[in-house]
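J.: Sequence first, predicted model second:
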Amino acid sequence: METANNIAITVESIVNAPVAKVWESWTKPEHITKWCQASDDWHAPYADNDLRVGGSFTTTMAAKDGSFSFDFGGIYTAVEDNRLIEYTVGDGRKVSIIFEDQGNSTKVIETFDPESTNPIEMQRGGWQAILDNFKKYTETL
């Protein structure tokens, strides 16, 4: 994955849970709203997910103080249960998430095209923070 000026960014984590549990936590709206934020002063009050090729998803990310919110969403281009999710966001950037079954743990590798507004390290840090929240949430289910 490459954009005109930037090479894709990858974040990853090993989640101490079997792949079926990790997949469910990643894909079910009732779980997404519990982990999809980069910091404690944000939350995800809404999530909708039609997990199939051609299906769409939307997650609302909002500051808890009500000062700012935005919807993050896209269209799925590939879905392989317990293994792979790929999608394109509204501005055309591509995202790929690989779920590597490691028995009692799952390696999650998320690769995404950067946007052109924020520095690469800020984007990497934000996506890694969300993935870290996902790991923490999923391991306590």
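T.: Cool, the structure landed. Numbers count the residues shown, from 1 in each chain.
J.: going forward, measure contacts and count neighbours with C-alpha atoms only.
T.: Noted.
J.: max-length helix in this structure?
T.: When the chain is parsed with DSSP state H, its longest helix is helix 120-139.
J.: by contact count, what packs against it?
T.: Packing partners of helix 120-139 (3 or more Cα pairs under 8 Å, 6 or more residues apart in numbering; DSSP states H and E): strand 9-15, helix 19-27, helix 29-35.
J.: nearest to residue 81, of those?
T.: Distance to residue 81, taken as Cα to Cα, is lowest for helix 19-27 among the helices and strands packed on helix 120-139, at 7.7 Å.
J.: another structure for you, compare them:
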Amino acid sequence: MDTTKKVTVETIINAPVEKVWEFWTEPTHIKKWNTPSEDWHTPKAENDLRVGGEFCSRMEAKDGSFGFDFGGIYDDVKTYELIAYTLGDGRKVDITFREKENQTEVIETFDPETTNPPEFQKQGWQSILDNFKKYAEQTN
């Protein structure tokens, strides 16, 4: 299993970058979209969006069978353009936001963890990103 290569997921959202940024970073919104599937939810989200600030989202199976905290510390924040952070286990994540004619391209690149195959991780992260796209496009 090759965990030395970064993994990338991406989507194009039919919304302006200002809305995408708000929905991506505000805890009230994070709790509504941050799930890979309908049987998961995020009951708690905290976000101190600044260099050196911390974030943490509690992701849980709705049946209570499993849950974990997903969090880290921000390394770089450029409003409407870039969020870079280091997860608690030392892995790096970069998220780029690019506005294109009232659409926003979101590209996430991350270091894979060593427990699950990178392709499995890519599918999970893409599912969450797809859920974000759906939420951002359907919510005013």
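T.: All right, it came through fine. Computed from a predicted structure; not experimentally measured.
J.: circling back: relative to the second structure, what is the average displacement of the longest helix of the first structure?
T.: Compared with the second structure after fitting, helix 120-139 of the first structure deviates on average by 0.3 Å (mean Cα distance after the TM-score superposition for the first structure).
J.: what range in the second structure does that helix sit on?
T.: Counting by TM-score structural alignment, helix 120-139 of the first structure pairs with residues 118-137 of the second structure.
J.: Next: stretch 69-78 of the first structure.
T.: Going by TM-score structural alignment: stretch 69-78 of the first structure matches residues 67-76.
J.: Check which residues of the matching stretch are buried.
T.: Within stretch 67-76 of the second structure, the residues scored as buried using 16 or more other Cα atoms under 10 Å are 71-76.
J.: Closest to residue 14 of the second structure out of those residues?
T.: Residue 14 of the second structure has its nearest neighbour among the buried residues of stretch 67-76 of the second structure in residue 76, at 25.4 Å by Cα to Cα.
J.: Is that closest one part of a helix or strand, or is it coil?
T.: What DSSP: H, G, I helix; E, B strand; the rest coil gives for residue 76 of the second structure is strand.
J.: Pull up the gap between it and residue 9 of the second structure, please.
T.: Computed as Cα to Cα, to the nearest Å, the residue 76 of the second structure to residue 9 of the second structure distance reads 19 Å.
J.: swap in residue 107 of the second structure?
T.: In terms of Cα to Cα, residue 107 of the second structure sits 6 Å off from residue 9 of the second structure.
J.: Now name the helix or strand holding residue 43 of the second structure.
T.: In this structure, residue 43 of the second structure sits in strand 40-47 according to DSSP states H and E.
J.: same question, residue 84 of the second structure
T.: Taking DSSP H and E as the criterion, residue 84 of the second structure maps to strand 82-87.
J.: what's the spacing between that strand and its chain's center?
T.: Centroid separation for strand 82-87 of the second structure versus its chain: 10 Å, with Cα atoms, centre = their mean, to the nearest Å.
J.: Give me the buried stretch members for the helix or strand that that strand is followed by, please.
T.: Per DSSP H and E, strand 82-87 of the second structure leads on to strand 92-100 as the next helix or strand towards the C-terminus. By 16+ other Cα under 10 Å, the buried positions in strand 92-100 of the second structure come out as 92-99.
J.: One more: stretch 11-29 of the first structure?
T.: For stretch 11-29 of the first structure, burial by neighbour count (16+ other Cα under 10 Å) applies to 11-12, 14-19, 21-27, 29.
J.: Residue 46 of the first structure pairs with which position in the second structure?
T.: Using TM-score structural alignment, the partner of residue 46 of the first structure in the second structure is residue 44.
J.: what's the burial count for that match?
T.: Using other Cα atoms under 10 Å, the number of residues around residue 44 of the second structure comes to 15.
J.: Nearest spatial neighbour of it, chain-adjacent residues omitted?
T.: Of all residues not flanking residue 44 of the second structure in the chain, residue 58 sits nearest, at 5.2 Å (Cα to Cα, 6 or more residues apart in numbering).
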